[in-house]
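1. Curious how this folds, go ahead:
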Amino acid sequence: MTRLRLAASPVAGESWIHSGWYVEMTELASRTTWLNGPTLAYTSFGGLLFVALPVAAFWAVRYRAFVLIAPLLATPIAAIATYFAVIALKRAVAQ
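-> Coordinates of the predicted model:
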């Protein structure tokens, strides 16, 4: 089994987070400020799509066997729970 090793810090006293992929990703984010709005909108409201689609599917099979309906009912509940988890995560890591 291989072990995950963090990259060594390029400067003594710095943590691993100040090098490598993290720096590349933050630089990319600072260069693409035009994506902030669409990305925020997607993470805030894109989950509604995952609620609307199963509701539409439920509407289509509402008079059929419960075996078909049960997973459709679980999907929007899971999507709503995920939405609230994302909101909590956004608040926790807000800059």
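
2. make it CA atoms for all contacts and neighbour counts henceforth
-> Will do.

3. what number of residues lie near residue 80?
-> 15 (other CA atoms under 10 Å).

4. again with residue 45
-> By other CA under 10 Å, 12 other residues sit near residue 45.

5. Name the secondary structure element that contains it.
-> Taking DSSP states H and E as the criterion, residue 45 maps to helix 36-45.

6. packing partners for that helix?
-> helix 66-92 (3 or more CA pairs under 8 Å, 6 or more residues apart in numbering; DSSP states H and E).

7. buried set for the helix it packs on?
-> By 16 or more other CA atoms under 10 Å, the buried positions in helix 66-92 come out as 69, 72, 75, 76, 79, 83.

8. Nearest to residue 92 among those residues?
-> Residue 92 has its nearest neighbour among the buried residues of helix 66-92 in residue 83, at 14.3 Å by CA to CA.

9. Name the nearest of the buried residues of helix 66-92 relative to residue 16.
-> For the buried residues of helix 66-92, the nearest to residue 16 is residue 83 (30.5 Å; CA to CA).

10. my guess is the closest one contacts residue 47, does it?
-> Yes. Shown here, residue 83 and residue 47 form a contact pair, counting by CA atoms under 8 Å, at 6.5 Å.

11. Please give the structure of this sequence too, so both can be compared:
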Amino acid sequence: MTSSTATTTQALDGASIDGSLYGDVTDFAKHTHWLNGTVLAYTTYGVALFAVFMLVGWWIARRKDPSVMAAALAVPFAVVIAYLVNSGIKSVFTEPRPCRALPHDFLIEKCPPIDDYAFPSNHTTVAAAAAAALFLINWRLGAVASLAALLMAASRVYVGAHYPHDVLAALVVGTVVALAVTWAARRFATPLVVRMRGGALAPLLTATA
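-> Predicted structure coming up:
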């Protein structure tokens, strides 16, 4: 058996897990053409919204104690680490995209290259990581970001890019990694923020400099 055959044999068979549910969602998309463009725009560019949420989190943290600012500064790192962890999981499970396993289902987003695997969803992981981390800064901001993350997860299935289990797993990965990273930042980086608030970076780290 060749290595490529072995990889295919060992790959996660997403269609057998919830392929029928995926088909129900894409059938819904097929009959809601009026919504297709809006969802495609959000699933393509919506990740930028989470960068805005991070900036808002930083702005709020300027008026909070140093541990909150430490958490705010850690959010981008939490997102990047969650993305890297998620990419590692993808390389282990090598689940083919549903557009390849179920080529006759309705598809809005272009089918990615064959080595761009489905499980878990990178878009959803990034969104979930940002939302989870922001909860440790401001719960209202975290709630808004969480709603946006859930919409991102739903959009990935709607456009045909992922199975439902891909986005569910991504929500878990992003949340767990982000909470761990942000909690560590609050615990270990707070003294550094205290020192920086007394230096040249004070205007960026406090609203009362």
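
12. what are the ranges of the helices in the second structure?
-> If DSSP state H is used as the criterion, the helices of the second structure fall at 3-10, 14-30, 33-45, 47-61, 66-93, 98-101, 122-135, 139-158, 164-188, 190-196, 202-205.

13. which one of the ones you listed is the most hemmed in?
-> Among those, the stretch with the highest mean neighbour count (mean count of other CA atoms under 10 Å) is helix 122-135, at a mean of 30.

14. and that helix, which stretch of the first structure?
-> Matched against the first structure by TM-score structural alignment, helix 122-135 of the second structure finds no partner residues.

15. Kindly report the same for stretch 33-48 of the second structure.
-> Under TM-score structural alignment, the match for stretch 33-48 of the second structure is residues 33-48.

16. what does that stretch rub up against?
-> 79, 80, 83, 86, 87 (CA atoms under 8 Å, 6 or more residues apart in numbering).

17. same thing with stretch 175-195 of the second structure?
-> Residues outside stretch 175-195 of the second structure that contact it (CA under 8 Å, 6+ apart) are 66-71, 74-75, 77-79, 81-82, 125, 128-133, 136, 205.

18. Stretch 66-79 of the first structure now?
-> Under the criterion CA under 8 Å, 6+ apart, residues 47, 48, 50, 51, 52, 54, 55, 57, 58, 61, 62 lie in contact with stretch 66-79 of the first structure.

19. Now render those as JSON lines, adding distance to residue 19 of the first structure.
-> Below are the contacts of stretch 66-79 of the first structure laid out as JSON lines (distance: CA to CA, whole Å):
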{"residue": "47", "distance to residue 19 of the first structure": "33"}
{"residue": "48", "distance to residue 19 of the first structure": "36"}
{"residue": "50", "distance to residue 19 of the first structure": "36"}
{"residue": "51", "distance to residue 19 of the first structure": "39"}
{"residue": "52", "distance to residue 19 of the first structure": "41"}
{"residue": "54", "distance to residue 19 of the first structure": "42"}
{"residue": "55", "distance to residue 19 of the first structure": "45"}
{"residue": "57", "distance to residue 19 of the first structure": "46"}
{"residue": "58", "distance to residue 19 of the first structure": "48"}
{"residue": "61", "distance to residue 19 of the first structure": "52"}
{"residue": "62", "distance to residue 19 of the first structure": "53"}
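
20. just these now: which is nearest residue 93 of the first structure?
-> residue 47 (19.4 Å).

21. quick revisit: among the helices of the second structure, which comes closest to residue 116 of the second structure?
-> Here helix 66-93 is closest among the helices of the second structure (CA to CA), at 8.5 Å.

22. what angle separates that closest one from helix 122-135?
-> Relative orientation of helix 66-93 of the second structure versus helix 122-135 (axes from the mean of the first three to the mean of the last three CA atoms, to 10 degrees): 160 degrees.

23. quick one: helix 66-93 of the second structure to helix 3-10, angle?
-> Helix 66-93 of the second structure and helix 3-10 are oriented at 110 degrees to each other (the same axes, to 10 degrees).

24. now helix 66-93 of the second structure against helix 164-188, angle please.
-> Per the same axes, to 10 degrees, the angle that helix 66-93 of the second structure makes with helix 164-188 is 140 degrees.
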